[in-house]
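1. Build me a structure from this.
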Amino acid sequence: MKIAVLIKNTTFHKDYGGLETQNKTLCDGLVSRGHQVTVFTQQKELTETTKIDNGVNYVFIAASFRYLFSSINPNSWEKKSLKVFSEYHSKEPFDVVLSQSTAGIGVIKNKKQLGVKVISIAHGTSAGELKTQIQNIKNLKDIYWAIRNTQYFLRQFFGRQREYILGSDKVIAVSHAVKTQLLDETFAPEELITVINNGIDPSSFVESAKTAQKHNDTKVHLIFTGRVIRSKGVFELVKIVWEVKDMPFTVDIVGDGEDLTELKNNITRLGLSEKFVFHGKLNRQQVTERLLQSDIYVMPTLRAEGFPMTLVEAMFASLPIIANNIGGISDAVEDAKTGYLIKVGDLSGFKAKLTTLIADTSLRATLGQNGRIKAQNEFTLETMLNKYQQEMQKVLAKGDTA
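-> Purely as a prediction, here's the structure:
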């Protein structure tokens, strides 16, 4: 199949996250199965206009991603991506288009004229993003931006989100929570939306596990991986650590973010510097090695995330997980089987489960083993690719574009 992918950013851009990582994993995997994949994305800070990486073709487009007047602004992403895609499509037609969230809106609006099928991938919803922004308010500046962005949310909620969902031939939600939210917010027919959880290639964990060794001290090692921002619950984590600071453990923080300095200052002020170790942003192999050296994975996030790939990585590392029950996290974490799900805001509940796991080596091993088995059965790259291929084949088999 010839597959086009439209996405706002890639792993070549700065400040990329889970969505971009999932997209690279998916595209590389599809190419490994013999498909031709071309990714259309913004150029932004990059200097090149095209690139080939692991057999995937990348096309970088100079465009503005501002939503206001995007349908009439010739330099908007909607217009420019449609123009560049159409040029490529006219030379060698694509069989199917994958739109990461709203990135393919220009093609979606014109898919009938282009004669191409579109599958959109939803990682979250407009209401979920607004809720996250409100929860992340910490000063007057944040209040200003929250109020200003409310108009953006309303346009997204009543406009673009429904356009890209209802205009697609198929929608893939990365978790059951995302599917439920989309059904509630867009009134889409249930059969339009299929859930496919993100998957990863577990081979790196298998290889690294052969040489990885746990820390040789008597402490239990907790680990947090991800962006160090308020909405990830990092300040709540500090509060929890304060409550159990006399227990023998440390917390490894892997990642970077805009709230890192404030977090470090907070930790120092509370006299908890010996409890936290900051590693900065690591590459994927380094993250894998760090996970394999750890004992417990903590995710006190306040964000309604679609399906965090960090959870899958922790499961392949045989780590029990303590996470807030929000967004698509419950697709991965089974309460009391692979870890513990905590109600958002219940710091006492989080502390209680953390205390239990720190004290019980056998329980940690049991929950971690259960998590690894679940990940092997449900969250491998092979499983994800199989499901994507099945959905693409179903869409193509339906005939003419509606």
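2. rest of the way, CA atoms for contacts and neighbours
-> Fine.
3. Residue 385 is in contact with residue 29, correct?
-> Yes: the pair residue 29 and residue 385 qualifies as a contact (Cα atoms under 8 Å) at a distance of 6.9 Å.
4. So which residues of the protein form strands?
-> For the chain, the strands defined by DSSP state E occupy 2-6, 36-42, 50-53, 56-61, 96-100, 117-122, 170-173, 193-195, 220-225, 249-254, 276-280, 296-299, 321-324, 339-342.
5. Out of the ones you listed, the one nearest residue 309 is which?
-> Nearest of these to residue 309, taken as Cα to Cα: strand 220-225 at 10.4 Å.
6. Residue 392: what's it in contact with?
-> Applying Cα atoms under 8 Å, 6 or more residues apart in numbering, we find residue 392 in contact with 96, 119.
7. how near is it to residue 179?
-> Distance, residue 392 to residue 179, by Cα to Cα, to the nearest Å: 18 Å.
8. and what of residue 47?
-> 37 Å.
9. more crowded one of the two?
-> Set side by side, residue 47 and residue 179 show more neighbours around residue 179, with 26 against 8, by other Cα atoms under 10 Å.
10. Is it correct that the more buried one is in contact with residue 196?
-> No: counting by Cα under 8 Å, residue 179 stays clear of residue 196, with 10.2 Å between them.
11. Find residues that contact each of these two.
-> The contact sets of residue 179 and residue 196 overlap at residue 173 (Cα under 8 Å, 6+ apart).
12. Give me the neighbour count for residue 307.
-> When neighbours are defined as other Cα under 10 Å, residue 307 has 28 of them.
13. excluding its backbone neighbours, what's nearest it?
-> residue 328 (4.9 Å; Cα to Cα, 6 or more residues apart in numbering).
14. Could I get the contacting residues of the one you found?
-> With contact set as Cα under 8 Å, 6+ apart, residue 328 has these partners: 174, 175, 176, 177, 178, 304, 305, 306, 307, 308.
15. one more, for comparison:
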Amino acid sequence: MAKDHSPANYKCFHFLCYLLFFLCFLYSISFIYYSHCSSPCSPQTTINSPPYNHSSTINLISFPSSWNHLSFSSNPPPRHLKIALFVKRWPRQNLAGGLERHALTLHVTLARRGHDVHVFTTNSSFPNSSLPYYSNAALTFHPISPSPGGYLNQALAWKEFQIQNSSQPFDVVHTESVGLFHGRARNLTHLAVSWHGIAYETLHSDIVQDLLREPKEPRHSAFSDKLGKVVEEVKFFRNYAHHVATSDHVGDILKRVYMIPEERVHIILNGVDEEIYKPKPSSTISFRRKFGVPESAQLVIGMAGRLVKDKGHPLMFECLKRAFMEDSKFKTSVFVLVAGDGPWASRYRDLGPNLILLGPLDQTQLSEFYNSLDIFLNPTLRAQGLDHTFIEAMLSGVPVMGTRFASITGSIIVGSEVGYTFQPTVESLKESIFKAFSDGRAVLRKKGESARNRALRLFTAKKMGAAYERLFLCISDNLYCNYPLPADREK
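-> Next up, the predicted model:
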């Protein structure tokens, strides 16, 4: 009998294939979620306890856990590297995303340790044609005209790189994400790429956002295209010699799902400047007064970043709206400070005087902002990378509250002693906020101390810079792949 090749059967077959993939994906997400610990959980999880015997010598290339758990020499190495950095944009004051801020923090730290850093980026990063200056850090900038789409022009950047490389070859090349495309990167063995978000993570984000979609709201047109993007990444990621995962979760995904050999995947968690973000008790009262927070406030919650949909602000708006309606005490005694700007700013104003919009803040102002808080909350729906705002708050001695994504629970909020986590639903978020409210300031201060201690151990610019420095040295000279070296043992 002839087979039925009707369009209806084809559609049914394709639907079953997508359904099967979707169910497999949900299973993998559940496995990763539970294996990486949900809150509350024990602080001693396998992902945060690297299998390293401090009396033995190891090869760093095969070290399976975060390099932030290791202690490298605080003294600059005897060998100084010539480093090429490819980054799409260079930060402009407070107008920068996490990737750009990572590039700034890391490479200023490396330059201050004596390394010769060359930055290949778009000239649109410097609108006044004046290149930035950083004290005790000599960075050489190579501004490149952007592509028609506003990105780093790969052909021009590569030509400038070759000119600089011909006089004295670079010891190592670092690209922030696809600052340097894989077509050219595949020919460089002394290259490392840092990933601040991968397509596989966006699938989880898209599922969450689709579940929160209003009944009459249309599904995003790109929803079904993300599967193809994951496949494309799996294909071209292998062209980069070394991969730096900025969270424990991404390191696991790069090894298991993207099938990159373990010796080419290195986990180095993000860090921020510990000299800027630190406890400053004297600024707490003055900052609150400046923006109209009364001394009678029992809880001050803070949020920071772009006020857009995928950062969770529709979820947060609905949560606060219900909380203010359901609990009169909460409405009169809880104040929410929001640093940043975006479409949801106007919606937040509708919640009343207890919701205070601060607008974009520079780093000094952000430091004062964190110090004015009882708790910092990030309602993000994007399960990508390792958000700097969590780290900035923790270094400031503030407990944190975040969405229960694997990157957050696996690296940041590893237990209830540093903060709270919630499922990306209104009810779960509201429950966590009310829990923090009922716990009170004494409990929150204790959590803040634990959060700062964890951040000092793992998330400082010095810690991140020392780990990247060692990786770059290792890439250029195998001698530095041994750990510990005599200099590492010096106190």
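16. Of the contacts of residue 328 of the first structure, which belong to helices?
-> Counting by DSSP state H, these place 176, 177, 178 in helices.
17. Tell me how many other residues crowd residue 261 of the first structure.
-> Using other Cα under 10 Å, the number of residues around residue 261 of the first structure comes to 12.
18. any idea how far residue 310 of the first structure is from it?
-> Distance, residue 261 of the first structure to residue 310 of the first structure, by Cα to Cα: 23 Å.
19. hmm, back to that, counterpart of the residue nearest to residue 307 of the first structure in the second structure?
-> Mapped onto the second structure by TM-score structural alignment, residue 328 of the first structure lines up with residue 407.
20. For its match, give its distance to residue 381 of the second structure.
-> Distance, residue 407 of the second structure to residue 381 of the second structure, by Cα to Cα: 12 Å.
21. Residue 343 of the second structure too?
-> In terms of Cα to Cα, residue 343 of the second structure sits 16 Å off from residue 381 of the second structure.
22. tell me, which helix in the second structure spans the most residues?
-> helix 426-458.
23. Now that one: buried residues?
-> In terms of neighbour count (16 or more other Cα atoms under 10 Å), helix 426-458 of the second structure has its buried residues at 426-427, 429-430, 432-433, 436-437, 441, 444-456, 458.
24. ditto for stretch 7-18 of the first structure
-> 7, 8, 9, 10, 17, 18.
25. end-to-end on it?
-> By Cα to Cα, the extent of stretch 7-18 of the first structure from end to end equals 13 Å.
26. can you give me how far the longest helix of the second structure is from the chain middle?
-> Remark: helix 426-458 of the second structure is offset 20 Å from the chain centroid, using Cα atoms, centre = their mean, to the nearest Å.
27. What of stretch 91-108 of the first structure?
-> Remark: stretch 91-108 of the first structure is offset 20 Å from the chain centroid, using Cα atoms, centre = their mean.
28. Report the buried residues of that stretch.
-> By 16+ other Cα under 10 Å, the buried positions in stretch 91-108 of the first structure come out as 93-108.
29. And for stretch 9-18 of the second structure?
-> Judged by neighbour count (16+ other Cα under 10 Å), stretch 9-18 of the second structure contains no buried residues.
30. okay, that stretch sits on what stretch of the first structure?
-> Counting by TM-score structural alignment, stretch 9-18 of the second structure pairs with no residue of the first structure.
31. center of the second structure - which residue?
-> Relative to the mean C-alpha position of the second structure, the nearest C-alpha, by Cα atoms, centre = their mean, is the one of residue 386, at 2.3 Å.
32. The alignment partner in the first structure of that residue and residue 132 of the first structure: what is the separation?
-> Alignment note (TM-score structural alignment): residue 386 of the second structure maps to residue 307 of the first structure. Taking Cα to Cα as the measure, residue 307 of the first structure falls 15 Å from residue 132 of the first structure.
33. how many other residues sit next to residue 343 of the second structure?
-> Neighbourhood size, residue 343 of the second structure [other Cα under 10 Å]: 12.
34. Kindly report the same for the one 5 residues further on.
-> As a burial measure, residue 348 of the second structure scores 24 neighbours (other Cα under 10 Å).
35. Could you do residue 48 of the first structure as well?
-> 11.
36. Check residue 211 of the first structure too.
-> Counted with other Cα under 10 Å, residues neighbouring residue 211 of the first structure total 9.
37. for residue 326 of the second structure, same thing?
-> Neighbours of residue 326 of the second structure under the rule other Cα under 10 Å: 11.
38. Matching residue 7 of the first structure against the second structure, which residue comes up?
-> Counting by TM-score structural alignment, the partner of residue 7 of the first structure is residue 87.
39. contacting residues for that match?
-> Residues counted as contacts of residue 87 of the second structure (Cα under 8 Å, 6+ apart) are 100, 103, 119, 120, 121, 152, 175, 176, 177, 178, 179, 180.
40. How about residue 104 of the first structure?
-> If you count contacts by Cα under 8 Å, 6+ apart, residue 104 of the first structure has them with 6, 7, 78, 81, 98, 120, 164.
41. Filter these by whether they're kept in the second structure.
-> On the basis of both residues aligned by TM-score structural alignment, their matches' Cα atoms under 8 Å, what survives of the contacts of residue 104 of the first structure in the second structure is 6, 7, 78.
42. so the last one makes contact with residue 102?
-> No: proximity of residue 78 of the first structure to residue 102 does not meet the contact threshold set by Cα under 8 Å, at 9.5 Å.
43. that older thread, distance of the spatially closest residue to the match of residue 7 of the first structure that is not a sequence neighbour relative to residue 89 of the second structure?
-> Excluding the flanking residues, the one nearest residue 87 of the second structure by Cα to Cα, 6+ apart is residue 179, at 4.7 Å. Per Cα to Cα, residue 179 of the second structure is found 9 Å from residue 89 of the second structure.
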